[in-house]
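Colleague: Turn this into a model:
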Amino acid sequence: MAITAQMVKELREATGAGMMDCKKALTEADGDKDKAVDILREKGLSKAAKKADRIAAEGLVNIEIGPDNALASIVEVNSETDFVAKNEDFKKFVNDVAVMARENDVHNVPELLALQHDEGKSLQDVLNDRIATIGEKLDVRRFERLVTENGVIAGYIHGGGKIGVLVELETTSKDQKVIDLGRDIAMQVAAMNPKYISEADVDQEYLAHEKEVLTQQALNEGKPANIVEKMVVGRLKKELKEVCLLDQVFVKDSELTISKLIANVSKEVNQDIAVKKMVRYEVGEGIEKKEENFAEEVAKQMK
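Modeller: Sure, this is the predicted structure:
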């Protein structure tokens, strides 16, 4: 397969490895980007611990939480430019979408867009009106609605809507300390982006894949085969502490892990607390954005 400059550029941005190393890895992987990332990691050439989706599209993430913290929604609405994402009318539209997603038991975007908006027409028609007015493609990309019968839901928005998180805590306590704990955990999820809540949730395929990569990495470093297995166990354990929420060091207090933080609050309110679910949206993750320079973007807005 022919390796293009764009393929090399994307791999370099995803891993931080050198241009020639990226080209060689892509050639060895026959153009398969994921396989090329693994090759770079095995050779110790990837500066990124794990591959990450490129954040490309503009827009906003918003959350809406009910007054009793038992019902909440999180939505992502995309725009073509950051100018539009900062527009007050666009912000209001995103807020409307979040409220409608919270208040209605719908299960996918088409069902959400079919709902009646306060303007007396479907949300899809309101979206079409905004597209015509703003002159950009807008997209209600995704949403999730959380309902808890035995706990509380808390959330956090970072960067003015670039990242949003909802966390469901299972507990019988409605103490404000529990709500504050939920927000702190949501902030942790926003900052550290854990893949799993605990080691018990870790996908076995993920473990097998990581063990294979770490084993090859250690062998490529010239480590003796008889100690590679022990090294891999240690490295995998360290990696799990990074990808599992409960094992992570709390971003607001390096003396605490998240599990210890939960235990402390649980003791204060005299009730058990467990993280049942976490939902994290980051604007544009996984969407390829066409490259434009700033002057062209400004010129478009002036038309």
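Colleague: C-alpha from now on. contacts and neighbour counts both.
Modeller: Will do.
Colleague: In this protein, what residue spans correspond to strands?
Modeller: Here the chain has its strands, by DSSP state E, at 58-65, 71-79, 139-147, 151-158, 163-170, 274-282.
Colleague: Now distance to Ala36 and mean neighbour count too, for these, in JSON lines please.
Modeller: Below are the strands of the chain laid out as JSON lines (distance: least, Cα to Cα, whole Å; neighbours: other Cα atoms under 10 Å):
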{"stretch": "strand 58-65", "distance to Ala36": "28", "mean neighbour count": "26"}
{"stretch": "strand 71-79", "distance to Ala36": "30", "mean neighbour count": "25"}
{"stretch": "strand 139-147", "distance to Ala36": "29", "mean neighbour count": "18"}
{"stretch": "strand 151-158", "distance to Ala36": "32", "mean neighbour count": "24"}
{"stretch": "strand 163-170", "distance to Ala36": "28", "mean neighbour count": "25"}
{"stretch": "strand 274-282", "distance to Ala36": "25", "mean neighbour count": "19"}
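Colleague: Reformat those strands as JSON lines; add distance to Asp89.
Modeller: Below are those laid out as JSON lines (distance: least, Cα to Cα, whole Å):
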{"stretch": "strand 58-65", "distance to Asp89": "12"}
{"stretch": "strand 71-79", "distance to Asp89": "12"}
{"stretch": "strand 139-147", "distance to Asp89": "15"}
{"stretch": "strand 151-158", "distance to Asp89": "19"}
{"stretch": "strand 163-170", "distance to Asp89": "20"}
{"stretch": "strand 274-282", "distance to Asp89": "21"}
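Colleague: To compare with the earlier structure, here is another sequence to fold:
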Amino acid sequence: MITASLVKELREKTGAGMMDCKKALTECDGNIEKAVDWLREKGIAKAAKKSGRIAAEGLSRAAVEGNTGVIFEVNSETDFVAKNDQFLALLDTIQAALFANKPADMEAALACPCEQGTLEEVITNATATIGEKITLRRFAIAEKADDEFFGAYMHMGGKISVLTVLKGNEDATVAKNMAMQIASMSPIYINRDEIPADVIEHERGVQMNIMKEDPKMAGKPEQMLAKIIEGKISKHFKDQCLMDQEFFLNPDQKVSQFLKENNAEVRSFIRYAVGEGIEKREENFAEEVMSQIKG
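Modeller: Sure thing, here's the model as predicted:
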């Protein structure tokens, strides 16, 4: 069954019209990823958006101590609570626990000892006193070598956080610029060598199907078509690769050129946007009021 919520999700991913989305889902038996490709192949949608709707509230944080960096996200139900002093103090507690214990996974993180018990108990107590569900959604710990350096940046107080490791010229401005670039342009990979082969093959298949639907391509030599397809694949992944992106402070310059000029190299990066990929529960207050009256 093709539900309204499924159609809505596809519209948000592709920007295509409601009827086109419904048809795509029908043609693809309700499979949303296949429906995205179907719309692209028909020329109705250019591409899926890189991230889902940002819905959940809370804050993320990136911090550095010596050769260790941490980045984590804590979710709350409302933005109001995320600005609460008690919530901010909880972030301090989580940060200290992550640095002190360097847990390997979420289970180990929640078991970290704090002054008030385990980290899980501290979060549970915060949930009880604040009155909203508070969760440590994810975290990562990065270690750097002595000849490497960190770039950390938090946008809007932690709505987006970035932790990146660089090598070469240890310039605080270069490091911050790279972290800001990643925050604003949300790359997925450092360069094209990092893109998995199956991801490239999937995109090649999509582009080949788009070609088949284009009457202008009919009768063109295979070598020419192959070259056009490779060009389209390259263009598709351009904004997903940090090195190929336009530098946000100078659109005439690529990030790779900026780094080369400054004798620096990005070794890794992690970017958290609060709530990405989480579907927020939709509330119909009129229906809620009516149900309470009837009850």
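Colleague: Fetch the TM-score of the aligned pair.
Modeller: The TM-score (TM-score structural alignment, normalised by the length of structure 2) is 0.90; 283 aligned residues with a Cα RMSD of 2.0 Å.
Colleague: Skip the chain neighbours and tell me the closest residue to Gly15 of structure 2.
Modeller: Nearest residue to Gly15 of structure 2, sequence neighbours excluded (Cα to Cα, 6 or more residues apart in numbering): Ala45, at 6.7 Å.
Colleague: ditto for Ala145 of structure 2
Modeller: Asn67 (6.8 Å).
Colleague: Okay, that neighbour and Lys34 of structure 2: tell me how far apart.
Modeller: Plainly put, Asn67 of structure 2 is 43 Å away from Lys34 of structure 2 if you go by Cα to Cα, to the nearest Å.
Colleague: same thing with Glu213 of structure 2?
Modeller: Glu213 of structure 2 is 17 Å from Lys34 of structure 2, where distance means Cα to Cα.
Colleague: What does Ile163 of structure 1 correspond to in structure 2?
Modeller: Using TM-score structural alignment, the equivalent of Ile163 of structure 1 in structure 2 is Ile160.
Colleague: Next, the contact list for its match, please.
Modeller: Listed by Cα atoms under 8 Å, 6 or more residues apart in numbering, the contact partners of Ile160 of structure 2 are Leu59, Ser60, Arg61, Met154, Ala183, Arg271, Tyr272, Ala273, Val274.
Colleague: residue contacts, the residue nearest to Ala145 of structure 2?
Modeller: With Cα under 8 Å, 6+ apart, Asn67 of structure 2 has these contacts: Glu143, Lys144, Ala145, Asp146, Phe149.
Colleague: Ile153 of structure 1 pairs with which position in structure 2?
Modeller: Under TM-score structural alignment, Ile153 of structure 1 pairs with Phe150 in structure 2.
Colleague: Contact partners for that match?
Modeller: Shown in contact with Phe150 of structure 2 (Cα under 8 Å, 6+ apart): Val64, Gly69, Lys144, Leu163, Thr164, Val165, Leu166, Ala175.
Colleague: how about TSV for those residues, with distance to Thr124 of structure 2 added?
Modeller: Output for the contacts of Phe150 of structure 2, formatted as TSV (distance: Cα to Cα, whole Å):
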residue	distance to Thr124 of structure 2
Val64	26
Gly69	25
Lys144	33
Leu163	27
Thr164	31
Val165	33
Leu166	37
Ala175	36
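Colleague: Mind listing residues that contact stretch 294-303 of structure 1?
Modeller: Taking Cα under 8 Å, 6+ apart as the rule, stretch 294-303 of structure 1 contacts Thr81.
Colleague: can you check stretch 208-227 of structure 1 too?
Modeller: Applying Cα under 8 Å, 6+ apart, the contact partners of stretch 208-227 of structure 1 are Asp38, Arg41, Glu42, Lys43, Gly44, Val228, Glu229, Met231, Val232, Arg235, Leu236.
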